[in-house]
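Asker: my questions concern the predicted model and sequence given below.
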Amino acid sequence: MKIEVTKPAVRWFKEQFDTEENQYIRFFARYGGCGSFQSGFSLGISQEMPERPLAEYKIEDCIFYVEEQDAWYFGQHNLKVKYSRTKDEIEFESQEITS
């Protein structure tokens, strides 16, 4: 699994989370909401240190990651995080893993 976060999305995170140098931002599976990976679940976001990261993406002093325990949520998909100017929010896009 891979994670990609676009530069506009990184700016959004820095504004919303008041990030510091080497700030960790976790994406995790949570019950409820609507997500593009698993029906009945959506992605949550938190600032916490990783324990057993499955995937990491470092950009502009931010480290985005997913823990191994959330691998089931993503299945055979990568995660791309983008920023929508029209909605002024981030969007999650699933991308099928290709060999």
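Answerer: Now that the structure is in, tell me what you want to look at. Numbering: from 1, shown residues only.
Asker: all contacts plus neighbour counts: C-alpha atoms, from now on.
Answerer: Noted.
Asker: packing partners for the helix or strand containing residue 25?
Answerer: Using DSSP states H and E, residue 25 sits within strand 23-31. If you count contacts as 3 or more Cα pairs under 8 Å, 6 or more residues apart in numbering; DSSP states H and E, strand 23-31 packs onto strand 41-46, strand 62-67.
Asker: ok, and here's another one to check against it:
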Amino acid sequence: MQITVTKEASNWFHDEMGVKSGEGVRFFGKVYGKTPVHDGFSLGMVRDDRPLHPSSKTEFDGVHYFVDRLDEWFFKGYDLTVDYDDKTDGPKYDYKENGELK
């Protein structure tokens, strides 16, 4: 799984969540909601500066974005692009199949 964060999304995380260089954001699956790839689950995010067991990570503008090993199930078979949605003034998530076994 690969995580891609756009410049616009990065700006949102800096401005709205106050993340700074050296800090982090963790993405995870949570109960309730719906995504294009899961019914009954939605994608959550939280500030987390100390990943214990990241299974996927990327860095953009000095911020570490990652998924923990315990949440691999939610993203298995997909790459995640985090972009900015000006209509909702928040992040939007795009899942792209990557050929990994689901």
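Answerer: Done, it's in. Everything numeric in this text was worked out from a predicted model, so none of it was measured.
Asker: where do the helices of the first structure begin and end?
Answerer: 7-17, 71-74 (DSSP state H).
Asker: the most centrally placed residue in the first structure: what's it in contact with?
Answerer: In the first structure, the C-alpha nearest the mean C-alpha coordinate belongs to residue 27, at 4.3 Å (Cα atoms, centre = their mean). Contact analysis of residue 27 of the first structure by Cα atoms under 8 Å, 6 or more residues apart in numbering lists 43, 44, 45, 46, 64, 65, 66, 67.
Asker: and the residues you listed, which are buried?
Answerer: 43, 64, 65, 66, 67 (16 or more other Cα atoms under 10 Å).
Asker: contacts only, for the fourth one.
Answerer: Contact analysis of residue 66 of the first structure by Cα under 8 Å, 6+ apart lists 26, 27, 28, 53, 54, 55, 56.
Asker: any chance of these in TSV, plus distance to residue 91 of the first structure?
Answerer: Below are the contacts of residue 66 of the first structure laid out as TSV (distance: Cα to Cα, whole Å):
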residue	distance to residue 91 of the first structure
26	15
27	12
28	14
53	22
54	21
55	18
56	18
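Asker: which two among these are spaced furthest apart?
Answerer: 28 and 56 (12.7 Å; Cα to Cα).
Asker: ok, residue 90 of the first structure touching residue 45?
Answerer: No. With contact defined as Cα atoms under 8 Å, residue 90 of the first structure does not count as touching residue 45 (11.1 Å).
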